[in-house]
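[1] Task: produce atomic coordinates for the following.
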Amino acid sequence: MSRRRRKALPTEPVSCVIERLSHDGRGIAHQDDGKIQFVDGALPGETVTAKVVGSRRKFDELRTLEVQQPASDRIAPPCEFADLCGGCSLQHMSNDAQVAFKEDTLKQHLAHFGGIEPQEWVAPMRSDTLGYRRKARLGVRYVTKRESVLVGFREKRNSFLTDIDRCIVLDPRIGERITALREVVHSLAAYQRIAQIEVACGDDEAALVFRNLDPLSDADQAILEAFGEQHDLHIYLQPKGPDTVHRIWPQQGEERLSFRLPEFDLTMKFHPMDFTQVNADINRRMVARAVDWLDVQPGERVLDLFCGLGNFTLPLARKGGQVVGVEGDEAMVVRGKENATLNGIDNVRFYGANLQGDFTAEPWAAEGFDKILIDPPRSGAEEVCEYLVAFGAQRIVYVSCNPATLARDAGVMVKNGYRMVRTGVMDMFPHTTHVESIAVFERIEP
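    Okay, here's the model as predicted:
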C-alpha cells in the first residue's frame, strides 16, 4: 500500500494581520477562509509577510520574513541569533510587553478554570533580562559538511542545533565561552561522541557535565581537565545514566556548588544535577515573598511540599516554629538534611514520600499543620490539593511554573474552602514564554 503524499507547502510568502499571541508566543492570524495561522516572530497589531513552514488540517505554521507594520512593542533583539535559536522566543518584544503577556496568560488560565479572581494582583517581579540563566542543557553535534562542532540550543521548531558563538542569556561564565566549548570538544578524539553538556552555576563556581557516549581516553580526559583549570570550571562526565555523573576536575573537595540566601543568612549547597532555580536574583526575592506571604508565627507548624533541597524550607525554619519538608526524590531529601546541618538549623525535618497519591497516613502528616507551602513541578499538584483540607491549614502559598496547572489546582482549593487572596507573576525566564507565578490562599471560616 503506497504512503499518502503530504500536500506541498505554498512557496509564495503570504501577508498576515496578527490579532493576538498564543500561549507559546506565536502571533495568531486567520486566512480568508478562517483557517488559523500561527506565525513565529510576529506581534499583535502587526502586518507581516510570512512563509508557510508547516500545515495541518486546522492550522498552518509560518515564519515571519518581513514586518510591514511593526507594533509599538517591537524591539531589535539583543541577541544576533534570536531569529533562529530556540532558546528564546520573545526577544523581539519589549520586556514590558513580555511581562504583560505573562500576566495576561495567568489571568486567562484563572478565568478558564472556574472564573477565579484573586482579591489582589501584585506587581510583576522583574530582574535583569540578560546573563541570568544559571541552568541549561546545551546540545552538541559534529556537522560533517562544516567540519566543526556546534554547541548550543536547538533551532526553533526543528532538531538542528543553532550555529552560535555566544549566548547572552546564559550566565557569562558559560555564555561567553561557547566558542571555547566548541573548540575543546572538537579537540577530543571522541568529538563525535559527546551528546550534550549540562550547565550549572552557583554564586562562586560553575560546572559543566559532559554526556560522553563512550569512555574517554586518558588524553581526552586530560584535555577536559585542563579546560576546567584554565576557565575555573568544575568538569563532570556522565558515561551512562544520571547516577554515573562524576567530577574529574578539580580532583579534590566535595562535588557541590552553592548559592546564598543572604536575607535568611543561608548558604545552600547543591550537586550540578540537582534541580535549582535558573534565575538567582528572582529566586532570592521569590523566597522572601513566599516567606512573607505565609507569615509564619512562633510555635506554628509548617509543611513544605515538593521541598527539593530546602530552598523554601530552611528560610521558613529561620522564622521559628517546626517545619517539615517533603520531597519525592530521595537524593534531594538527603540534600535538604545536608543544608540544614550546614546552616545549623534543628527545627526542620525532611521526609521522602510519593506526593502523587494519598499521603495523609504518613506519620509526619498526622501531626497537622498551620501553614503550607507548595512548589510542584509543571504537572502541578492536583492530588495534593485534594488532600490539603485534611490538614486544616489556615494559609497556603503555591509557587507555580505552569499557569494552567496553578489555575486547575486553585479550582480544587476553592472547592475545598479556600479563597485566593493575592497572586502575581515572576519573570524567572526573560525572553521566553515560561510563566512563573505565586499565589496565597486563605481558609474561609465557616
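[2] For the rest of this, base every contact and every neighbour count on C-alpha atoms.
    OK.
[3] what's the distance between stretch 195-211 and the middle of its chain?
    Chain-centre distance of stretch 195-211: 16 Å, with Cα atoms, centre = their mean, to the nearest Å.
[4] ok, Gly320 to Phe264 distance?
    Gly320 sits 12 Å away from Phe264, going by Cα to Cα, to the nearest Å.
[5] Sequence B follows; please return its structure for comparison with A:
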Amino acid sequence: MAANGARLPESDICLHGIDHEGRGVGRWQGKAVFVAGALPGETVRWRLRQDKKSFALGEAVQIHRASAQRVVPPCPLFAHCGGCALQHVAAEAQVALKQRVWEEQMQRLGGGMPQQLLPPIYGQPWHYRQRARLSVGKTDSGEMALGFLARGSKAVVDMDACLVLPEAVSAALPRLKQRLAAWQEAIGLASIAFSDGEDSLVWVLQHRHALTNAALAALQALAADENQHQGKPWHWYTQHQGSLTLLSATATPALCYRLPEFGITIAYRPDDFTQINRHTNALMVHRAMQWLAPQPGERMVDAFCGLGNFSLPMARLGAQVLGIEGVADMVAQAQANAAANGLAAQCRFAVADLFAADVAMVQQWGMADKWLLDPPRAGAYALVQALAALPQAQRPRRLVYVSCNPATLARDAAVLAAAAYVFRAGGIMNMFAQTAHVESLAVFDLAG
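    Below is the predicted model:
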C-alpha cells in the first residue's frame, strides 16, 4: 500500500538483465524498470514502488516463471535484511551474474572489453566475513535488536545467527544480546563491531553515553567470560566519541592477517580499514602480483596503499615501492608493517590527496614502470587523468587497477583508453558472496 492508503500498481513483466544492485531489469511503459527479487529470464508479478522520469523501481511479489538458478534462501531473514542481496541465487550463478554486470559496465561506460577475460575468483559462499558492524535497536516488543539494517530502511533486523559471519561470531549473538540488553539504554549502545584476525578476535561496543562504574563493571565481566572461543582469544573495547578503550586487563591484542605466499603479516587495529574477506584477498593479491611481475630493483607505485596489502608483496618480490595514501596514520602503519616484515629498505610511504592529483604531483613522485591502483568506490578519476596527461615517456607502461565499483572502473578505463592505454585483461573476484558487490581487477598496458 502507498502512504496515502492507495494500492500500488501491479503487473507482469519479463526480465532480461540484472543491475549492479542485483535487481532484475526489464522494460515497462517505454522505460527501464528495476525489480528487486527478480532474476534475468524470469517472468514475475511486480509491484511499482517509484515511477521516475526515465526509469521505475519495483519489487517482485510473485514468480510466474522462475530462473533455473533460483534457490530457496537459506536465511529466514533474507527477505528483509540488508546484509545480503543474492541468497535466492545459486552460489556459482551469483558469480556469473556479477560477471555479466561487470562486462555490461565495461562495454557501456568503458568503451569495450579487455583483450583477455580473466576467470572469476569464486571465494567462499558462507562464513567469510571477517569484519562487520552490527547495529543495535529495538524489536516491536521492545527487546534489544542486533543485526544489519533492513533494506531501504534504518530499522534493525534482529538476528540470532548469520550465515555470512564467522561461525563463532554468529553463535555468540544471542548471548551478547542477553548480556547487553540491561545496559542498552543506560550506555546508549549504538553498534557492536568485530574484527576476526588470524590470531585473535576483537569486539568493539560503540556507545553514546559515558559509562557508569556499574556499567563498566558489567562490561568487564562480559569481557572476562567471553574471552576465548575455538582456540582464539577474544578481546573487547568500548568506543565513545571516537575513542577506543580496552575492557580486558590483558595486553593490547594484536590483530593481523597473513599473506602466506609472500611470508607477510600485516598488523592492523580494530578501527582500521581492511578487506573483509582475507581468503579471497590473498587470491586477489596473488593475481595482482602475477600481472605486475615485480622485478629486483624495479620501481613501482602503490596508490591508495592502505596498510601495505599490495606494497609489501611487491617489495618481497624485489621491487622498490612507493606507497601513497591520503591518511597519515595509515601511512605510518604501512611503514611499521614494512619494517616488521624486514622490508623497510625497499618501501617508502607518502601522504597525498589522490582525489586532487595532478600532473605536477605525479611527477614529483618520480617515474615508475608499473603502478597499482586500489581506490575506494569513487574510483581514481583525478589520478588516471593525471597519469594520462603525462608526457608519453613518463607514463607507467603497466597499470593494475583493483576496483570495488564497476561503474567508476569503466569511467576511468575510458580515460586510459583515450591516452593510448590498451585494456589488456580484467575479471571479477567474488569478495562479497551473497551480495551484489562486484570486486574486480583490470590491467592496462601503454601501447607500443
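[6] Please tell me which residues of the second structure the biggest helix by length in the first structure aligns onto.
    For the first structure, the helix with the greatest residue count under DSSP state H is helix 95-112. Helix 95-112 of the first structure corresponds to residues 91-108 in the second structure, going by TM-score structural alignment.
[7] neighbouring contacts of that stretch?
    For stretch 91-108 of the second structure, contacts defined as Cα atoms under 8 Å, 6 or more residues apart in numbering pick out 18-20, 69, 86, 112-113, 120, 122, 125, 406-407, 409-410, 427-428, 430, 433-434, 436, 438.
[8] Among those, which are located in helices?
    Those of these lying in helices (DSSP H): Pro406, Ala407, Leu409, Ala410.
[9] So which residues of the second structure form helices?
    Using DSSP H, the helices of the second structure run over 91-105, 167-180, 184-187, 213-225, 278-292, 311-316, 328-340, 359-364, 381-389, 406-418.
[10] so the fifth one aligns onto which residues of the first structure?
    In other words, helix 278-292 of the second structure. Helix 278-292 of the second structure corresponds to residues 280-294 in the first structure, going by TM-score structural alignment.
[11] what do we get in the second structure for Glu338 of the first structure?
    When the second structure is aligned by TM-score structural alignment, Glu338 of the first structure is paired with Ala336.
[12] how many other residues sit next to that match?
    18 (other Cα atoms under 10 Å).
[13] same check, this time on Thr179 of the first structure
    Neighbour tally, Thr179 of the first structure, other Cα under 10 Å: 15.
[14] Aligned to it, what sits in the second structure?
    In the second structure, Thr179 of the first structure lines up with Pro174, judged by TM-score structural alignment.
[15] number of nearby residues for the spatially closest residue to its match that is not a sequence neighbour?
    The spatial neighbour of Pro174 of the second structure that comes closest, neighbours along the chain excluded (Cα to Cα, 6 or more residues apart in numbering), is Asp160 at 5.4 Å. Residues contacting Asp160 of the second structure under the criterion other Cα under 10 Å number 15.
[16] give me every residue that touches the equivalent of Asp160 of the second structure over in the first structure.
    By TM-score structural alignment, Asp160 of the second structure lines up with Asp165 in the first structure. Counting by Cα under 8 Å, 6+ apart, Asp165 of the first structure touches Glu176, Arg177, Ile178, Thr179.
[17] Run through the residues that contact the closest residue to the second one other than its chain neighbours.
    Spelled out, that is Arg177 of the first structure. Using Cα to Cα, 6+ apart and skipping the chain neighbours, the partner closest in space to Arg177 of the first structure is Arg166 (6.5 Å). Applying Cα under 8 Å, 6+ apart to Arg166 of the first structure gives the contacts Gly175, Glu176, Arg177, Ile178, Thr179.
[18] Got a ChimeraX select line for the buried ones in those?
    Command for ChimeraX, covering only those of the contacts of Arg166 of the first structure found buried under the criterion 16 or more other Cα atoms under 10 Å:
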select :175,176,178
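[19] now, among the contacts of Arg166 of the first structure, which is nearest to His234 of the first structure?
    Arg177 (14.1 Å; Cα to Cα).
[20] Starting from Asp165 of the first structure, give me the distance back to the closest one.
    8 Å.
[21] now swap in Leu257 of the first structure and tell me
    26 Å.
[22] Can you find the partner of Arg134 of the first structure in the second structure?
    Per TM-score structural alignment, Arg134 of the first structure is aligned with Gln130.
[23] wait, Ala407 of the first structure
    The pairwise alignment with the second structure assigns Ala407 of the first structure to Ala410, based on TM-score structural alignment.
[24] quick one, what contacts its match?
    Residues in contact with Ala410 of the second structure (Cα under 8 Å, 6+ apart) are Gln105, Met106, Leu109, Gly110, Gly111.
[25] what do you get for Ile194 of the first structure?
    By Cα under 8 Å, 6+ apart, the contact list for Ile194 of the first structure reads Val140, Arg141, Val185, Phe210, Arg211, Asn212, Leu213.
[26] list the ones among those that the second structure also has?
    Comparing the contacts of Ile194 of the first structure with the second structure on both residues aligned by TM-score structural alignment, their matches' Cα atoms under 8 Å, the contacts found in both are Val140, Phe210, Arg211, Asn212, Leu213.
[27] burial count for the last one?
    Spelled out, that is Leu213 of the first structure. Leu213 of the first structure has 16 neighbouring residues, counting by other Cα under 10 Å.
[28] Could you do the first one as well?
    Other residues near Val140 of the first structure number 25, with proximity taken as other Cα under 10 Å.
[29] With the third one instead?
    Counted with other Cα under 10 Å, residues neighbouring Arg211 of the first structure total 22.
[30] Quick check: closest non-adjacent residue to it.
    Gln238 (4.7 Å).
[31] what sits against that neighbour?
    Each residue near Gln238 of the first structure by Cα under 8 Å, 6+ apart is listed here: Val209, Phe210, Arg211, Asn212, Thr244, Val245, His246.
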